[in-house]
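Sequence and predicted model, in that order:
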Amino acid sequence: MTPPTPAGPTLIGSVRRAMRLLEAVAEDPSRSTAKHLARRTDIPIGTTYHLLRTLTHDGYLHRDRGRYLITAATARLGGAVPEQAGARDLQNWLDSLRDQTGAAIYYAWYDEGEVRMVGRSSGPGTPAVEEWADFRRTAHAHAIGQCLLSQLDPDARRDHLARHPVEPLTPYTVPDTDALLRKLSRLRRGHAVQEREEYAPGSVCAAVPITVGTVPAALALSLPMVRADLLDPLSHHLRRRLETAFMSHSFGVRL
């Protein structure tokens, strides 16, 4: 007797769940913790941990400070899936940009309603701006924060400013929320945001918007005020270097 023909293909549930996890990691590497991935994919947390351990053991993911990231092996399998840089790769990249520009370099995300400084690179000849006022609550005053705020939708921007009101840090800080919103509205999409002594006296900064998955991010540089004449050309140089870098390498970000 001939066995009945199945109505459709046999679907292996664990394989489908593993693929959903890989897709979620590739789409949003900045928040790819086990708990976040479980919520995003609607996979029970126990099953998520089991699948992540298996995928990591077999080389399809690697774990970095609590986050799970796509490996080169998975990127080669997927072709279009970007290879995620580990912490060492990111630091090497920031150091390279510091040497190319002769300026301190910063990399930040806007994650779950807050500014998060992810990495920086400075040196004896390229000192970083001292964080004398918490970067998270002073986004209105520094180029990184202004760049991140410019990428938010109006509701998210208002929510942030309600939690972290505009306050004067120097004589050059935007005086109030309306002035800040006017400045942000004049920014051209994809172009650098600049500030001169708004956060710290004696320092000028510029930040270029980039995106990590769906997360707003910024790459920035700072210079002492005595080198302020270099801010414009270095801002353009940073943008060009980003375009070149992301045409040949992927660090989980895009312009």
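Okay, I see it. Note that the structure is predicted; figures quoted are calculated from it, not measured.

From now on I want contacts and neighbour counts done on CA atoms only, so please keep to that.
Fine.

which helices and strands does the lengthiest helix in the chain pack with?
In the chain, taking DSSP state H as the definition, the longest helix is helix 231-248. Judged by 3 or more C-alpha pairs under 8 Å, 6 or more residues apart in numbering; DSSP states H and E, the packing partners of helix 231-248 are helix 87-101, strand 203-212.

quick one, which of these is packed in tightest?
Ranked by mean neighbour count, the helices and strands packed on helix 231-248 are led by strand 203-212 with a mean of 25 (mean count of other C-alpha atoms under 10 Å).

Can you tell me what sits against that one?
Residues external to strand 203-212 that are found in contact with it (C-alpha atoms under 8 Å, 6 or more residues apart in numbering): 28-30, 109, 129, 142-144, 147-148, 151, 190-197, 216-225, 228, 231, 235, 238-239, 252-255.

Let's see the PyMOL selection covering just the buried ones among the residues you listed.
The buried subset of those, as determined by 16 or more other C-alpha atoms under 10 Å, is captured in PyMOL by this line:
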select buried, resi 28+29+30+109+129+142+143+144+147+148+151+191+192+193+194+195+196+197+216+217+218+219+220+221+222+223+224+225+231+235+238+239+252+253
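
Included below, for side-by-side comparison, is a second structure:
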Amino acid sequence: MTAEPTLIGSVRRALHLLDAVGASERPVPAKVLARSVGLPLPTTYHLLRTLVHEGYLRKLDDGYALGDQVSELCQRTTLHAFLPRTRPALRALRDEMRGAAYLSLYSDGDIKLIDIADSPAAPSVDLWVGVHESAHATAFGKCILSGLDSDGRRDYLSRHRLADLTPHTITDRQVLEQMLVRCGDVFRDREEYLLGTACVATPVRAPGVLGAVAVSLPARRLGSAPLQSLHRTARRVSRALAV
């Protein structure tokens, strides 16, 4: 006989409220929500205040609507839907190149790190500065920037400061633009993001998708990195994203 799972009642009630708000095309008053989910009104108000505080709901004059946190969650869910198709290729790349492997995508005007395949023998880089602040200093960020058209790249760079992360970081926009043109289909970061660490990346492309696969390595190993493994993985990931 299978034991019943232990469920947290307050979490279930909050989720039911979210469902009720999401099912309506218009803001829903608290009294209507209380009736629709079968909760006492004081309990409903308590849960609604919590959901508003956390950004999952917004309180308007005529009721409650979904908040920004729900939109961000939906966006992340869409991006993460790729993972079952792409993760095996990243893990194989990690093992072949003996370095942590990364998948990043351009989404809604920003460069987002979607997945990392690492291990004790191939640890990932300490991401002490967020990806959205450091695209100019990472191989995968520069790879994606190079794939944007001139207007898209100009827009991105106008919204992101070229922060000086190490003595090797490119902080001059003109120098960065020239480097993006020269790199071809392989992009490198030699201690630009973190001293002692290097990264190599190549583009991932599918209909409606612009991204990059990358591997981080000790800087001393950058020159011997087997780029054929990187290119093969990029092709595998591109096919997976096109499905």
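The structure has been received and is ready for your questions. What you are looking at is a predicted structure, and each value in this text was computed from that prediction instead of being measured.

care to give me the TM-score?
TM-score for the superposed chains, counting by TM-score structural alignment, normalised by the length of structure 2: 0.63, backed by 172 aligned residues with a C-alpha RMSD of 2.7 Å.

still on that earlier bit, please point out which parts of the longest helix of structure 1 sit buried.
Within helix 231-248 of structure 1, the residues scored as buried using 16+ other C-alpha under 10 Å are 231, 234-235, 238-239, 242.

about what we covered before: reformat the helices and strands packed on helix 231-248 of structure 1 as a markdown table; add distance to R17 of structure 1.
Below are these laid out as a markdown table (distance: least, C-alpha to C-alpha, whole Å):
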| stretch | distance to R17 of structure 1 |
| --- | --- |
| helix 87-101 | 27 |
| strand 203-212 | 23 |
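
Tell me which of these sits nearest to L22 of structure 1.
Of all these, strand 203-212 sits nearest to L22 of structure 1, with 15.9 Å by C-alpha to C-alpha.

re the thing from before, of the buried residues of helix 231-248 of structure 1, which is the nearest to R76 of structure 1?
L242 (22.8 Å).

For the spatially closest residue to R63 of structure 1 that is not a sequence neighbour, which three-state class applies?
Of all residues not flanking R63 of structure 1 in the chain, L69 sits nearest, at 6.3 Å (C-alpha to C-alpha, 6 or more residues apart in numbering). The three-state label given to L69 of structure 1 by DSSP: H, G, I helix; E, B strand; the rest coil is strand.

sorry, back to before: now render the buried residues of helix 231-248 of structure 1 as CSV, adding distance to P165 of structure 1.
Shown next, in CSV, are these (distance: C-alpha to C-alpha, whole Å):
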residue, distance to P165 of structure 1
L231, 27
L234, 30
S235, 28
L238, 30
R239, 30
L242, 32
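
Most widely separated two among those residues?
Of all pairs in these, the most separated under C-alpha to C-alpha is L231 and L242 at 16.3 Å.

Let me see the ranges of the strands in structure 2.
Ranges of strands within structure 2 are 57-60, 63-66, 101-107, 110-117, 187-190, 197-206, 209-218, based on DSSP state E.

could you redo those strands as CSV and give each row distance to L165 of structure 2?
Shown next, in CSV, are those (distance: least, C-alpha to C-alpha, whole Å):
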stretch, distance to L165 of structure 2
strand 57-60, 37
strand 63-66, 38
strand 101-107, 20
strand 110-117, 18
strand 187-190, 12
strand 197-206, 13
strand 209-218, 17
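
Compare these and report which one is nearest to R173 of structure 2.
Evaluated over those, closeness to R173 of structure 2 peaks at strand 187-190, with 16.0 Å, by C-alpha to C-alpha.

average offset between the closest one and structure 1?
Here strand 187-190 of structure 2, set against structure 1 after superposition, deviates by a mean of 0.8 Å using mean C-alpha distance after the TM-score superposition for structure 1.

and that strand, which stretch of structure 1?
Alignment of strand 187-190 of structure 2 against structure 1: residues 193-196, by TM-score structural alignment.

just checking, what residue in structure 1 corresponds to L165 of structure 2?
Match for L165 of structure 2 (TM-score structural alignment): L169.

again, but for D95 of structure 2
In structure 1, D95 of structure 2 lines up with D99, judged by TM-score structural alignment.

just H136 of structure 2 next, same as before
The alignment partner of H136 of structure 2 in structure 1, by TM-score structural alignment, is H140.

Its match - nearest residue in space that isn't next to it in sequence?
Of all residues not flanking H140 of structure 1 in the chain, Q146 sits nearest, at 5.6 Å (C-alpha to C-alpha, 6+ apart).

re the thing from before, so which of the strands of structure 2 gets nearest T44 of structure 2?
strand 63-66 (11.7 Å).

Out of the strands of structure 2, which gets nearest to D19 of structure 2?
Shortest distance between D19 of structure 2 and the strands of structure 2, using C-alpha to C-alpha, is found for strand 63-66: 9.7 Å.

so where in structure 1 does the closest one end up aligned?
Against structure 1, strand 63-66 of structure 2 falls on no residues (TM-score structural alignment).

which stretch among the strands of structure 2 comes nearest L47 of structure 2?
Smallest distance to L47 of structure 2 across the strands of structure 2 (C-alpha to C-alpha): 10.4 Å, for strand 57-60.

hang on, the earlier thing: could you give the separation of the match of strand 187-190 of structure 2 from the chain centroid?
Put simply, stretch 193-196 of structure 1 sits 19 Å off its chain's centre (C-alpha atoms, centre = their mean, to the nearest Å).

Need the residues that contact that stretch.
Applying C-alpha under 8 Å, 6+ apart, the external contacts of stretch 193-196 of structure 1 come out as 141-144, 146-147, 172, 187, 203-208, 225.

now do stretch 236-244 of structure 1
Here stretch 236-244 of structure 1 makes contact (C-alpha under 8 Å, 6+ apart) with 97, 101, 191-192, 208, 255.

Name the nearest of these relative to R88 of structure 1.
Nearest to R88 of structure 1, judged by C-alpha to C-alpha, of the contacts of stretch 236-244 of structure 1 is L97 at 14.4 Å.

tell me the contacts of that closest one?
Contacts of L97 of structure 1 (C-alpha under 8 Å, 6+ apart): 105, 238.

re earlier: quick check, nearest of the contacts of stretch 193-196 of structure 1 to H160 of structure 1?
Q146 (11.6 Å).

My guess is the closest one contacts T138. True?
No. Counting by C-alpha atoms under 8 Å, Q146 of structure 1 does not reach T138; the two are 9.4 Å apart.
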